[in-house]
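Chemist: Below are the sequence and a predicted model for it; my questions follow.
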Amino acid sequence: MARSSADDMELKRSCEAGILSKEKDRETVVMSMRVAKGRGVWGKAGKLASRHMAKPRVLAVTTKKKGQRTKAFVRVLKYSNGGVLEPAKVYKMKHLSKVEVVPNDPSGCTFLLGFDNLRSQSVSPPQWTMRNKDDRNRFLMCILNMCKEIYGGIPKVVGMDIVEMAMWAKDNTTAKVTQVSTKDGPIESLVGEADSQVAIQKELVSQTEEEDIEALLGTYVMAIGEAEAFSERMKRELVALESANVYALIETETVVEEVLEGLEIASICVEDMDEWLGIFNIKLRHMREDIQSIEWRNNRLELQSDSNVALIDELDKLLVLLQIPPEYEESLTGGSFDEGNMVKNIEACEWLTSAIKNLEASNLDPIYVKLRAFENDTSFIMSDSMKLARIQDGQVREKRAEFVLLKCTFVRRASEFLRNYFPSLIDFMLNDKGNFSQRGQLQRPDHADMRYKCRTYARLLQFIKNLDKSCLMPLRKAYCHSLNLLIRREAREFSSELRAGSKASKSSTPLFEGPASANQSISITDTSADAYCKMITVFIPLLVDESSFFAHFMCFDVAALAPSDESDNNNPVAVSEPPGGSAKPINSSAELGVLNQCLQELLDGIQEDFYALVDWAFKLDPLSCIAMHGITDRYLSAQFVDDACYQIEKYERNVRQIGVVPYIPRFSQLAARMEQYINGSRDLVDQAYTKIVTIMFVTLEKIAQVEPKYVDIVLLENYAAFQHSLYDLANVVPTLAKYYHQASEAYEQACSRHINLVIYIHFEKLFQFARKIEELMYNMSPEEIPFQVGMSKVDFRKMLKSSLSGLDKTINAMYRKLQKNITAEELLPSLWEQCKKEFLDKYATFLKLISKIYPSETVISVNEMRDTLASL
């Protein structure tokens, strides 16, 4: 076995010399040991990693006397360039808190010394490696013994057993050969290693105690002749002691009996006490249960009391809200419906409608709706507050019945007033001859004043509808009947004056009954045609306006018809908005039927005056009927087309459009109906198609520009809807086929722009790199491009990694972006297929460029990209 460095006296002297050269006070080196210092991690082979090379060091345990105290240190010494030991680090042993054997070292020769006064605990402490376990145990035992002797305790030991260390110390205490000088010369003396360290160990037995022990042993030795005699003597003394013990026990028998008797009495008392404690425990348990039950009931009562108080407060507030204000009660029960009182009447109607709505179960607060359930849950006790709450609940029911009665009374009074008001208003206009055409003076019908007076009661009609819809039908009939009398009177007087002012001369002769000059016939024809044209121009817009006004005024949920140009200044349909929002289109076939029935009653008989004018013209000149037919076709066509264009252009003023604009499906329905009823007027219909579709496309472009971010989405959805709705008609109508193809081209362009935008958003770096290559190829050869700034192979690989890493996530994001703002879900599959095809084409072009510039680089092929797209 190799000699331990702890026995190297030359090493110890070198350590003392190195320490003495740096320190003023002399220190005694108790033990010095060569070690290897490292901070690395032990690998599987049991060797330190190469990046943590071990460094040779010497660990020295030193002591220093300072007065009566002894201090111990652990010093680290390193070799200088000349091979001389010099101090590198010193640790005070009083701060040693842990000794840990490194578990990763299979040899067990590596350990750590942890000190609690190190400033930087984040840096791992150095690891010290000995040549073998004996050196490690010898060094650590020296440290532990010194800590125990000097500081009265040992640090925490991790990774080794103290008992095994003690056994090792016992087995490995070797004799030490020393030379003792005598007069005959030096002789060798065997001294235990433990004896050699007596200078640093505390004496176990003092000098005085040692002398007493020797004197005692001397006494026994002097009384003993030999070992056998001493043994016999000891046996006799033992027998004597045992006999004395037995005798003492016998003498204390009475005492033992008394003790046993006392123990028995105490046992009986303990059993009685245990029985009593059991009884008390049962009673306490029952008492605890009673207390818990009382507390639970008290908590429920407190909760009930608080709830009752809150409930009563809420009911009081509700009853306060249900009190009818005196001014409203007067208006609802017996107030006047004159124009000056309508503001007050409308306010009373609003309050009554709101009060009735708030009393409905769906609008009540849950505290009122669940009142009965709350009573059942607390049925074990009915407090006075709960009884009061039930009384107040009954009052709420009474108030509801009172409101219903009040509603019926008000609706009856209002309906009766309006049924009388409409005929009286019309009678007033009928009695005023200035409202009608007179001889020599054509009077254009003017209903502005009548509509103004009717609009005063528009909101009243809306409230009547909300309160009791069944009362509207009699009012509608009364209005239609009265207004029909006025319009027929106006049309009759107007037609009569037209005929009177357009009579032919007496010299004129009917057609085919005699000779007549051409000029005379033409004059008669032109005169009758002008009269007929004026009749249509005046009364058709009037009838349309009156129909639209009636639909809104009498609370039909229809959109307003566009007023004609000639009637704009007279009286456009300007009914006040009903409470609750704007009018909605009719969605009930029954209500549509009622509206048509009412309009038939409103306009019934008007046609007779038109027939009378036609008959008069026919009697003057049968040829005039031809001109009248053309006038009718042109007027209806122009009015229809202008109205349709007006309705389309209205959407330009709307906010950002989402999805398909309404006029596209409506146009398809209109075109289908026109083709169904067309009878030889192909040119007029095609002209109407041209004008309407042109306005539709122009308006659509303007609508799309409202939100630049969604321009292409709006266009492609609407052009697709146009193609879908007119597919069948475009196959048979050439004019519609032309616009069908125009919409198809616009759809493809919008799709291409939107798809390219989606692709560039998610693969921007990839195609920007390709665009930069294309720009550079104009001025240089492909071999020179990799040497340009930002175009090297390293840059290309970085770009490729950032663009194609996580490809499945990027493609899914591209699909979600395409799906995000599309409202027509049926377009998404075709858009996605087109997007994949466009992306593959662009990617193939990108690969062709890359193969010229970076031929040796590995890139995902087009087929691999196609498979990836197909799998997602």
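Modeler: Received, thanks.
Chemist: Only C-alpha atoms from now on, for both contacts and neighbour counts.
Modeler: Will do.
Chemist: How about the contacts made by the nearest residue to residue 487 once chain neighbours are set aside?
Modeler: Spatially, and ignoring its direct neighbours in sequence, residue 487 is nearest to residue 606 (7.4 Å; CA to CA, 6 or more residues apart in numbering). Shown in contact with residue 606 (CA atoms under 8 Å, 6 or more residues apart in numbering): 487, 488, 491.
Chemist: Look at the first one and say how many residues are nearby.
Modeler: Around residue 487 sit 23 other residues, with neighbours defined as other CA atoms under 10 Å.
Chemist: gap between it and residue 529?
Modeler: Distance of residue 487 to residue 529, computed by CA to CA, to the nearest Å: 22 Å.
Chemist: Now do the helices in the stretch 701-850 of the chain.
Modeler: 711-725, 727-730, 734-762, 764-776, 793-804, 807-820, 828-853 (DSSP state H, counting those that start in this stretch).
Chemist: Nearest to residue 64 among the ones you listed would be which one?
Modeler: helix 793-804 (65.0 Å; CA to CA).
Chemist: Any buried residues in the closest one, and which?
Modeler: 793, 796, 799, 800, 803, 804 (16 or more other CA atoms under 10 Å).
Chemist: what's the last one in contact with, if anything?
Modeler: If a contact means CA under 8 Å, 6+ apart, then residue 804 has no contacts.
Chemist: Report the separation between it and residue 774.
Modeler: Distance from residue 804 to residue 774, by CA to CA: 21 Å.
Chemist: want to compare, so here's the second one:
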Amino acid sequence: MTAIKHALQRDIFTPNDERLLGIVNVCKAGKKKKNCFLCATVSTERPVQVKVVKVKKSDKGDFYKRQQTWELRDLTEVDAKDASKENPEFDLHFEKVYRWLASSTAEKNSFISCIWKLNQRYLRKKVEFVNVSSQLLEESVPSGESQSVAGGDEDALDDYQELSTREEQDIEGMMEMCEYAISNAEAFAEQLSRELQVLDGANIQSIMASEKQVNILMQLLDEALGEVDTIEGKLSSYEEMLQSVKEQMDQISQSNRLIQISNTNNVKLLDEIQFLVNYMDLSKGHVRALQEGDLTSPKGIEACINASEALLQCMNVALRPECVCVCIQKYGMGLNIRLIVSPCSVIQGHDQSSTLVQHTAEMSLPKHSPLHRDLLRYAKLMEWLKNTHREKYEGLSRTYVDYMSRLYEREIKDFFEVAKIKMAGTTKEAKGKFATLPRKESALKQETESLHGSSGKLTGSTSSLNKLTVQGSNSRRSQSSSLLDMGNMSASDLDVADRTKFDKIFEQVLSELEPLCLAEQDFISKFFKLQQHPTVTPPLAQVNLMPPQAEHRHSMSSEKDIVRLMMNKIFQSIETELNSLIALGDKIDSFNSLYMLVKMSHHVWTAENVDPASYLSTTLGNVLVTVKRNFDKCISGQIRQMEEVKISKKSKVGILLFVTAFEEFAELAETIFRNAERRGDLDKAYVKLIRAVFVNVEKVANESQKTPRDVVMMENFHHIFSTLSRLKISCLDAERREAKHKYTDHLQSYVINSLGQPLEKLNHFFEGVEARVAQGVREEEVSYQLAFNKQELRKVIKEYPGKEVKKGLDNLYKKVDKHLCEEESLLQVVWHSMQDEFIRQYKHFEDLIGRCYPGSGITMDFTIQDMLEYFSSIAQSH
């Protein structure tokens, strides 16, 4: 039991801060023997909690676990069963009586005694002990201890510790030395006290005897300190001797370093003198080329380039700034003056008037590669001018920009005018325009010659189309036509070829502009030496010919800005003309925005791949925003037109125009946006449009007076479902399923409402039969009801001979035919659904006759086969 108690304390109660005080091995009385342990415990923390815990071994038998816990304060009675005889049974009364059988009477008595002690010590409410021997309770608390159990110091009991084995042996040995240690404790204590005093005196004498040894030790320490001082004095003298040697060595090292520096400087000076002798000598041929070289011939230009490079090499020698200025003044000024004049003469000699009319008629932009080729011969000399005379360099760049901006403005405007005329489709007007172009040739030449003046300004005026009107003898479309424009015309009136023609013209415009801008930007970068990479600043900057602000402005980042600024000035009309062309295309047909969105997106993507920061990329990106805005406006306009649609009150609705229009829009859009970069924009537009179609179909169906609501919903949603299934637009899969669901629901609703109750009296008769059955009448007894006997049933059946039924179905077919439209071809589908519904009702009547009138032999005047023939013959006859 001790081992078990130790194991329980370690595994169960110590982790919960509890102490195990009593334990008994028990099982429930009167039941199958399943042993467990009842444990009496107290907590180690205050306030002290006393508990009775039931502990049971696990099923695997590896460990113990707590099964049930009771507070001791909840215990009201302990019944030991018999106080005079040994009996292992006992009861504990908590909220209910628990009957236990202990493994032995001794364990039971020990556990009850422990409970009694804990009750006396910790509980105010005393537990009642029944059939417990008073001797057992008295033995539990011996005389003199009851006081301490009831109200003693608990901490004193908790702090008690047993003596170790060694301590016991020492005490026993000490007591054996004195015979009266046990009989006379006071005499033994006095003897121990006397011996302690003797030992204290011996310790004091020992300490006093060691004083002489301490004095000797202190004297030896003093002698050691004196020796240390002597050694330190010798070390100081040695250090002074070494210090003088160190100073001498430092002087020698300094002298060697000065000698080495002197030798290095002499070598560098010699190299510098040799360099000046080799590079500061400019040949007479280079001097003559700089001062008198011909800048109109290739050989003269090459000689000037070689001479300028030689002069730059001389100037790059790191001399005083005034020396460099002398070189420039002596040799370079003549080249600067001639270098400014020569490119200007090339620019002014450039005449495009002879080819402008031809390019405009062919709807293409003139290429200026000959001008670029002629000017690029001076590219290296432009670098010389840029490094030696910034003001002249910038003046020449302004001259070029002014000339090209006026030239491009006139060419681009004429190019866009022709594009607008071709877009508008007015052939006669276009021919008239082309016919007048030759007559304008002289004026065009005169305008070009005005560029040759000293001022370099273009004063001529350019022709423009201020207003385009869209006309045609057959009035094919209005200016605001669209697939969904119900007020002007239907989608079938639009010419798909015109849209294809517009797409080709718009693509040609972008294809002409793209290489033109890229070629011009490439030329500007090469000719004016504005490369998109860092350039090495020449030593010439030290001459202060350019202020520091200018040096910073012409760094790598600023050169990109300069190129972009020059391109903006040269092509300042492109963005305006593109926006004007886009506005015209949108005015001709709002669905042209689909073509423009795809084409513009592709060209923006291409331009960004070449150079995201280029002028072309930025300009096309700005125009793309306008195109996207027009596309969104087009979609919004279609939705608004759906909402404004009106239907005739006198004619049937059929397939709504905006439903067929959405079909044509989707077919057109899928063709245009195939493999396009902006497919996401189309998907968003699809969702907006289809939701608007759904809402407005339902709106029209609710407002329809001539055509039933179910027919409008059924036919239009069937058409929408067919369209979406055929086009397979993935983003509209949910709407396709919704359209199918709406079509099916409204088809069923229309069939039920239109067919109604073709055998009305028979239907009313059987409704009464079903009502009697629902009231509790047995089915076989319904025929005994006066109103529903066999004679009444036969009378009702006679009113519906086969001919009358067929006649009613024929009238129903005509009614359905009037409701449905021909283009959707749903008549046979509806008629077949009505046939199924009629057969269902017929089978229901037959079933009721079989169940409620068994053995009567009553049948309908016509069979299901007859009904199938009725439906088939009616459908064929119409």
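Modeler: Here it is on my side, so go on. Note that the structure is predicted; figures quoted are calculated from it, not measured.
Chemist: And the TM-score between these chains?
Modeler: Laid over one another, the chains give 0.30 as their TM-score (TM-score structural alignment, normalised by the length of the first structure), with 355 aligned residues with a CA RMSD of 7.0 Å.
Chemist: hmm, back to that, could you redo the helices of the stretch 701-850 of the first structure as a markdown table and give each row distance to residue 465 of the first structure?
Modeler: Compiled in a markdown table, the helices of the stretch 701-850 of the first structure are given as follows (distance: least, CA to CA, whole Å):
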| stretch | distance to residue 465 of the first structure |
| --- | --- |
| helix 711-725 | 38 |
| helix 727-730 | 43 |
| helix 734-762 | 44 |
| helix 764-776 | 60 |
| helix 793-804 | 64 |
| helix 807-820 | 42 |
| helix 828-853 | 45 |
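Chemist: Tell me which of these sits most buried.
Modeler: helix 711-725 (a mean of 22; mean count of other CA atoms under 10 Å).
Chemist: Quick one: list the elements packing against that helix.
Modeler: helix 663-677, helix 682-704, helix 734-762 (3 or more CA pairs under 8 Å, 6 or more residues apart in numbering; DSSP states H and E).
Chemist: Off-centre distance for that helix?
Modeler: 31 Å (CA atoms, centre = their mean, to the nearest Å).
Chemist: quick one: it to helix 663-677, angle?
Modeler: 20 degrees (axes from the mean of the first three to the mean of the last three CA atoms, to 10 degrees).
Chemist: and the angle from helix 711-725 of the first structure to helix 807-820?
Modeler: Going by the same axes, to 10 degrees, helix 711-725 of the first structure makes 70 degrees with helix 807-820.
Chemist: what's the spacing between the residue nearest to residue 129 of the first structure when sequence neighbours are not counted and residue 14 of the first structure?
Modeler: Closest residue to residue 129 of the first structure apart from its sequence neighbours, by CA to CA, 6+ apart: residue 110 at 4.2 Å. Per CA to CA, residue 110 of the first structure is found 24 Å from residue 14 of the first structure.
Chemist: ok, those two, which is more surrounded?
Modeler: More crowded of residue 110 of the first structure and residue 14, by other CA under 10 Å: residue 110, with 24 against 15.
Chemist: Quick check: that one vs residue 59 of the first structure, distance?
Modeler: Distance from residue 110 of the first structure to residue 59 of the first structure, by CA to CA: 13 Å.
Chemist: go on, residue 192 of the first structure?
Modeler: 24 Å.
Chemist: One more: residue 344 of the first structure?
Modeler: Taken as CA to CA, the span from residue 344 of the first structure to residue 59 of the first structure is 107 Å.
Chemist: again with residue 426 of the first structure
Modeler: For residue 426 of the first structure, the distance to residue 59 of the first structure - CA to CA - is 125 Å.
Chemist: okay, those two: which has more neighbours?
Modeler: Counted by other CA under 10 Å, residue 426 of the first structure and residue 59 do not tie: residue 59 has more neighbours, with 23 against 18.
Chemist: following the helix or strand the more buried one falls within, which helix or strand comes up?
Modeler: Taking DSSP states H and E as the criterion, residue 59 of the first structure maps to strand 55-66. Note on strand 55-66 of the first structure: by DSSP H and E, the next helix or strand toward the C-terminus is strand 69-79.
Chemist: If I take that following strand and strand 55-66, what angle do their directions form?
Modeler: 160 degrees.
Chemist: ok now strand 69-79 of the first structure, how far from the chain's centre?
Modeler: On CA atoms, centre = their mean, the centre of strand 69-79 of the first structure falls 65 Å from the chain's centre.
Chemist: next SSE after it?
Modeler: strand 85-92.
Chemist: Would you indicate which residues of that next one are buried?
Modeler: 85, 86, 87, 91.
Chemist: So for the following helix or strand past it, what gets flagged as buried?
Modeler: Moving toward the C-terminus from strand 85-92 of the first structure, the next helix or strand (DSSP H and E) is strand 96-101. Across strand 96-101 of the first structure, burial judged by 16+ other CA under 10 Å covers 96, 98, 99, 100, 101.
Chemist: My read is that the third one contacts residue 127, right?
Modeler: No - with contacts counted by CA atoms under 8 Å, residue 99 of the first structure stays clear of residue 127, the gap being 10.9 Å.
Chemist: and for these two, which residues touch both?
Modeler: By CA under 8 Å, 6+ apart, the residues touching both residue 99 of the first structure and residue 127 are 111, 112, 113.
Chemist: Thought residue 127 was touching the first one, still the case?
Modeler: Yes - counting by CA under 8 Å, a contact exists between residue 111 of the first structure and residue 127, whose distance comes to 5.7 Å.
Chemist: Export the buried residues of strand 96-101 of the first structure to CSV and append columns for distance to residue 630 of the first structure.
Modeler: Below are the buried residues of strand 96-101 of the first structure laid out as CSV (distance: CA to CA, whole Å):
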residue, distance to residue 630 of the first structure
96, 119
98, 116
99, 118
100, 115
101, 116
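Chemist: Excluding covalently adjacent residues, which one is nearest to residue 324 of the second structure?
Modeler: With CA to CA, 6+ apart, the residue lying closest to residue 324 of the second structure is residue 315, at 5.8 Å.
Chemist: Give me the distance between that neighbour and residue 246 of the second structure.
Modeler: From residue 315 of the second structure to residue 246 of the second structure the distance is 51 Å (CA to CA).
Chemist: more neighbours, the two?
Modeler: Ranked by neighbour count (other CA under 10 Å), residue 315 of the second structure and residue 246 place residue 315 first, with 22 against 11.
Chemist: and the helix or strand harbouring residue 832 of the second structure, what other elements does it pack with?
Modeler: Assigned by DSSP H and E, residue 832 of the second structure belongs to helix 827-852. In terms of contacts (3+ CA pairs under 8 Å, 6+ apart), helix 827-852 of the second structure is packed against helix 733-755, helix 802-819, helix 864-877.
Chemist: and the ones you listed as a markdown table, adding mean neighbour count?
Modeler: As requested, these are exported to a markdown table (neighbours: other CA atoms under 10 Å):
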| stretch | mean neighbour count |
| --- | --- |
| helix 733-755 | 17 |
| helix 802-819 | 16 |
| helix 864-877 | 14 |
